[in-house]
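1. here are the coordinates; sequence isn't available:
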């Protein structure tokens, strides 16, 4: 298995280390282990069937710095990044790994762990919130 797939699986297994999730257009930026910046982007062919995972290896940037630079199209290329395309792996398992990471990141953005925990702990239903 390619190393990036192993890295994605490690992030999925250690979800508590994913933080600072920020939506940006169709992508989701996040920090792993307090220091590594990534973004995951669904490709539009068809949606949720393929993904790009961007790695921003330079420690001198924050998620906000990167998003600001992406707003200025000319500056976006000045930020070092490596992009992985789920289509390059040619296996359904690899695509599923990318898809699962996307779901984990979105769940973090909306704090779904806390929502689900509250529902399970208190036995509340969606109707109780209305």
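-> Thanks, I have the structure now. Source: prediction; values computed, not measured.
2. drop to CA atoms for contacts and neighbour counts, all remaining ones
-> Will do.
3. show me where the chain has helices.
-> Using DSSP state H, the helices of the chain run over residues 3-13, 63-71, 73-76, 92-109, 112-122.
4. burial of residue 73, as a residue count?
-> The number of residues packed near residue 73 is 10, by other C-alpha atoms under 10 Å.
5. show the contacting residues for it.
-> Shown in contact with residue 73 (C-alpha atoms under 8 Å, 6 or more residues apart in numbering): no residues.
6. distance-wise, check it relative to residue 3.
-> Look at residue 73 and residue 3: by C-alpha to C-alpha, to the nearest Å, they are 30 Å apart.
7. swap in residue 120?
-> Distance of residue 120 to residue 3, given as C-alpha to C-alpha: 36 Å.
8. between these two, which is the more surrounded one?
-> Per other C-alpha under 10 Å, whichever of residue 120 and residue 3 has more neighbours is residue 120, with 11 against 8.
9. got another, please set it beside the one above:
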């Protein structure tokens, strides 16, 4: 398994460290562990994950720079380039998580689930 897939899986396991999350033109920007700036988006049936390395600015600064062009020190990873089904599924799961968080779906689902009785068998 590649290092990026391992890192994606680690982010999913520690999803509580993904905050804040913003959406800009169907690209979702997020910070992991209060220090690593990322974005993720779907492009032509692929999922592309970008790391904004060595970027001391805020996540909002990265978003502004991305809106008006490229951001220096960016490394991008394509799920399709990883050439495994697990990699694609991991990238897709991260995209879905970040998208749900940005759109407030996580809180809605938590609110609905909190209404469940403890007796429900699922």
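-> Good, I have the coordinates. Because the structure is predicted, anything quoted here is derived from the model rather than measured.
10. export the helices of the first structure to a markdown table and append columns for distance to residue 86 of the first structure.
-> A markdown table is the format used below for these (distance: least, C-alpha to C-alpha, whole Å):
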| stretch | distance to residue 86 of the first structure |
| --- | --- |
| helix 3-13 | 9 |
| helix 63-71 | 22 |
| helix 73-76 | 22 |
| helix 92-109 | 6 |
| helix 112-122 | 25 |
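11. please identify the deepest-packed of those.
-> Mean neighbour counts were compared across the helices of the first structure using mean count of other C-alpha atoms under 10 Å; the top stretch is helix 92-109, at a mean of 18.
12. what stretch of the second structure does that helix fall on?
-> Counting by TM-score structural alignment, helix 92-109 of the first structure pairs with residues 85-102 of the second structure.
13. quick one: contacts of the matching stretch?
-> Stretch 85-102 of the second structure has contacts (C-alpha under 8 Å, 6+ apart) with 5, 8-9, 11-12, 18, 21-23, 28, 30, 40-41, 47-49, 79-80, 82, 106-107.
14. after superposition, how close is it to the first structure?
-> Superposed on the first structure, stretch 85-102 of the second structure shows a mean distance of 0.8 Å to its aligned residues (mean C-alpha distance after the TM-score superposition for the first structure).
15. so how far is that stretch from its chain's centroid?
-> Stretch 85-102 of the second structure sits 7 Å away from the centroid of its parent chain (C-alpha atoms, centre = their mean, to the nearest Å).
16. the helices of the first structure: which one's closest to residue 34 of the first structure?
-> helix 63-71 (11.4 Å; C-alpha to C-alpha).
17. how close does the counterpart of residue 122 of the first structure in the second structure get to residue 95 of the second structure?
-> In the second structure, the residue matched to residue 122 of the first structure (TM-score structural alignment) is residue 115. Here residue 115 of the second structure is placed at a distance of 27 Å from residue 95 of the second structure (C-alpha to C-alpha).
18. before we move on, what about residue 25 of the second structure?
-> Applying C-alpha to C-alpha to residue 25 of the second structure and residue 95 of the second structure gives a distance of 14 Å.
19. repeat that for residue 43 of the second structure.
-> According to C-alpha to C-alpha, residue 43 of the second structure and residue 95 of the second structure sit 12 Å apart.
20. centroid residue for the second structure?
-> Centre of the second structure computed as the mean C-alpha position; nearest residue by C-alpha atoms, centre = their mean is residue 98, 4.4 Å away.
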